[in-house]
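[1] coordinates for the following, if possible.
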Amino acid sequence: MHDGLLSQEEIDALLGNVNTTPSSPLSESDKDLLGEIGNISMGSASTALSTILGKMVNITTPKVSITSINRIKESFEVPIVSLEVLYTENLKGANLLLIKITDAAIIADIMMGGSGENVNRALSEIEISAVSEAMNQMIGSAATSLSTMLNFPVNISPPTARIWDDASKTLSDNVDPNEDMVEIAFRLTIEDLLDSQIMLLLSIETAKIIINKMTGQSNEEEIIQKEEFFVDETPISKIDNASQSKVIEQNMAVEEPQINIQKAKFSPLTHFSNQEKQNIDLILDVPLEISVVLGRAKKTIKEILEMGPGSLVELDKLTEEPVEILVNGKKVALGEVVVIDENFGVRINSIISNVDRVKSLQGK
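    This is a model prediction of the structure:
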């Protein structure tokens, strides 16, 4: 100490060498939760990619960390293929899917009918388009899976694909290169052709919304809605002194842990998001069995045992009533039997509504 002033060493000693390193925006438990969510979402993405390639695809072993685009430039091998989407409903922020150019070349070669072996590192325009479509299906499937887990619609913007072949170029026009982001790295395997790594980047804002929703944490708007909900259910004219004291006691215990009671929210059956439409496109060539039901009848075991050649079975349908047309055992239309050349056929007279068909297919 000189002239009553403390030296820098003395100040550091008094402060106990306080660590000034900024804390992580996410706790370890938050990272674990994001890893589990990412594992489930990318599981759907692997199914989509497997359908496209016709090969077994596994996307597993998520590793969550905090990074930035500038730090990725230093650690991730270039060139890479990047697909970026923005969340447009309920979630906010950007989502980027990164794949190494060598891995993208294998995927493109398989999509173009090749074996996926001895591929060129450089991608043609057609191959870039093919890989972009595959990545689009993957990220769309992941968004649909995330929507199911969060129990609200998750829609994304049209994807922006680019080849990032120079670390000096911009990877995203919507994200600050120095901004902290959540990096979820996955192991990607395609049978014995590929064993590599892909990367999913989320903005911190997006990650926190997901975490809050999954952990049941409410924002101020939800709290206000809950307060209004409880007030509206008790008519003011019927409140006596005893009930007032109960209300006061309940209000004093607001900060205590309570069971989270919310009104159930369901997506309308008449609306499908872009991701759901894209997922349906993947199964358009799946064969379905169509059958026609002329009618039905109930018989006892005795009557069944007494049947023989020439026996007649009366059905519950009149001659002019339409027959039921079933797809995989589910009624989708009504029609009438016709003769086409030497075969029987059916002319469709009416189609069951989309809502009723979806309910039928869901077993409702």
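
[2] please make it C-alpha for all contacts and neighbour counts, starting now.
    OK.

[3] what helices or strands is the host helix or strand of Met138 leaning on?
    Assigned by DSSP states H and E, Met138 belongs to helix 125-150. Counting contacts by 3 or more C-alpha pairs under 8 Å, 6 or more residues apart in numbering; DSSP states H and E, helix 125-150 is packed against helix 28-53, strand 80-89, helix 101-111, strand 155-156, helix 204-215, helix 274-281.

[4] ok, and what's touching the fourth one?
    When contacts are defined by C-alpha atoms under 8 Å, 6 or more residues apart in numbering, strand 155-156 is touched by residues Val85, Leu86, Tyr87, Thr88, Glu89, Asn90, Gly140, Ala143, Ser273, Asn274, Gln275.

[5] do the same with stretch 86-100
    By C-alpha under 8 Å, 6+ apart, the residues outside stretch 86-100 that reach it are 77-85, 135, 139, 152-159, 174-175, 197-203, 205-206, 209-210.

[6] re earlier: next, format the helices and strands packed on helix 125-150 as CSV and append mean neighbour count and distance to Ser129.
    Formatted as CSV, these follow (neighbours: other C-alpha atoms under 10 Å; distance: least, C-alpha to C-alpha, whole Å):
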stretch, mean neighbour count, distance to Ser129
helix 28-53, 20, 14
strand 80-89, 20, 11
helix 101-111, 23, 9
strand 155-156, 22, 19
helix 204-215, 17, 28
helix 274-281, 15, 16
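
[7] one more to put side by side:
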Amino acid sequence: MKTLKSIEDIWLSAMKTSVTTLSALVGRDISVSSIERRSIEKIGMEILGKSYIVVSSAIQDITRLFFLLEDKDALTIATLMMGEENPIAEFNDISLSAISEAFSQMISAMALSLSEVIGGKLQIEPPKIYQLDDNAREMIFNEEFTGFRYGLVIAGSNSNIYQIVEKVSEEKLTPKVSAEIATNSEGKKPEENKVLTVDDASNIQPVTFQPLTVSQTKEEKISNLELLKDVPIQISVELGRTRMLIKDLLALSSGSIIELDKLAGEPVDILVNGKFIARGEVVVIDENFGVRITEILSPEKRLEEEQ
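    The predicted model follows:
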């Protein structure tokens, strides 16, 4: 568990972690060049006359938080997330989904970093994105919040992201240590571990174990197997797999076709509780699909396939 000097240190550590996550996600160099604490009033003055979007979320009961991004910076993140060569010029459902996914990963990394400070797993609220209008200003720019300005270098260009967080005391972000005295069912404090003396040695007796026999008759083995016959298992058939970029995933719609890694007519994989155990061919039984098993893999071959 980390020990940090102040709230600024905590948010700086969390933000650096989240930016590292974003950098790995888009495959481009993104770094934090500066961090400054800002009053709500000063942030309001600095963004005056510019168009910003808001990404809002919350980290459990620790704090509500908002990220303010100038439109051009938000579109840069969307472009990187979608792997586009040409910059995206306007917001649409796909670009907003890409920005939401980026900040979802960033805030999750931030929550993980905070959990190292205060202990325990922290849940986040799914990000929401909207334009910074008068209603949003009224909700965000009040005395309940404080702010930070992060200087970021995104793909070689300088950008600023404002983070506005609900004011919390440093005690709320400080590890809490609680100690409880274990009690038995009668509410009494249990005895401490007793140290035996020489006088107690006369009461010590050796433990005698019965010999362990491992041999089983054929009938006993069959009987043991019978006990397992009612255990349910999940059988699934895998037609194929593929990998795609986030931009391709976001572009999917009704009618889209996904190309898999198997050729037409190739055997399908049969899995038992997620483990690959056989191959087969797809058949039609009345109005339902079925699978005719063509090969059952040996344990050695299953290991080779998994590797």
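
[8] I'd like the helices and strands packed on helix 125-150 of structure 1 as JSON lines, with distance to Thr189 of structure 1 appended.
    Formatted as JSON lines, those follow (distance: least, C-alpha to C-alpha, whole Å):
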{"stretch": "helix 28-53", "distance to Thr189 of structure 1": "9"}
{"stretch": "strand 80-89", "distance to Thr189 of structure 1": "17"}
{"stretch": "helix 101-111", "distance to Thr189 of structure 1": "10"}
{"stretch": "strand 155-156", "distance to Thr189 of structure 1": "26"}
{"stretch": "helix 204-215", "distance to Thr189 of structure 1": "26"}
{"stretch": "helix 274-281", "distance to Thr189 of structure 1": "22"}
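
[9] out of those, which comes closest to Ala130 of structure 1?
    helix 101-111 (6.0 Å; C-alpha to C-alpha).

[10] would Pro153 of structure 1 count as being in a strand?
    No. Read with DSSP: H, G, I helix; E, B strand; the rest coil, Pro153 of structure 1 is coil and lies in no strand.

[11] compute the distance between it and Ile139 of structure 1, please.
    Applying C-alpha to C-alpha, to the nearest Å, the value for Pro153 of structure 1 to Ile139 of structure 1 is 15 Å.

[12] neighbour count winner among those two?
    Set Pro153 of structure 1 next to Ile139 and count neighbours by other C-alpha atoms under 10 Å: Ile139 wins out with 28 against 20.

[13] I'd say that one and Ala45 touch.
    Yes. If you go by C-alpha atoms under 8 Å, Ile139 of structure 1 and Ala45 touch, sitting 6.4 Å apart.

[14] can you show me the helices along structure 2?
    Secondary structure of structure 2 (DSSP state H): helices located at 7-26, 40-46, 71-82, 93-118, 134-140, 218-226, 246-250, 299-306.

[15] what's the angle between the fourth one and helix 7-26?
    For helix 93-118 of structure 2 against helix 7-26, the angle by axes from the mean of the first three to the mean of the last three C-alpha atoms, to 10 degrees is 140 degrees.

[16] residues in structure 1 aligned with helix 93-118 of structure 2?
    Residues 125-150 of structure 1 are where helix 93-118 of structure 2 lands when matched by TM-score structural alignment.
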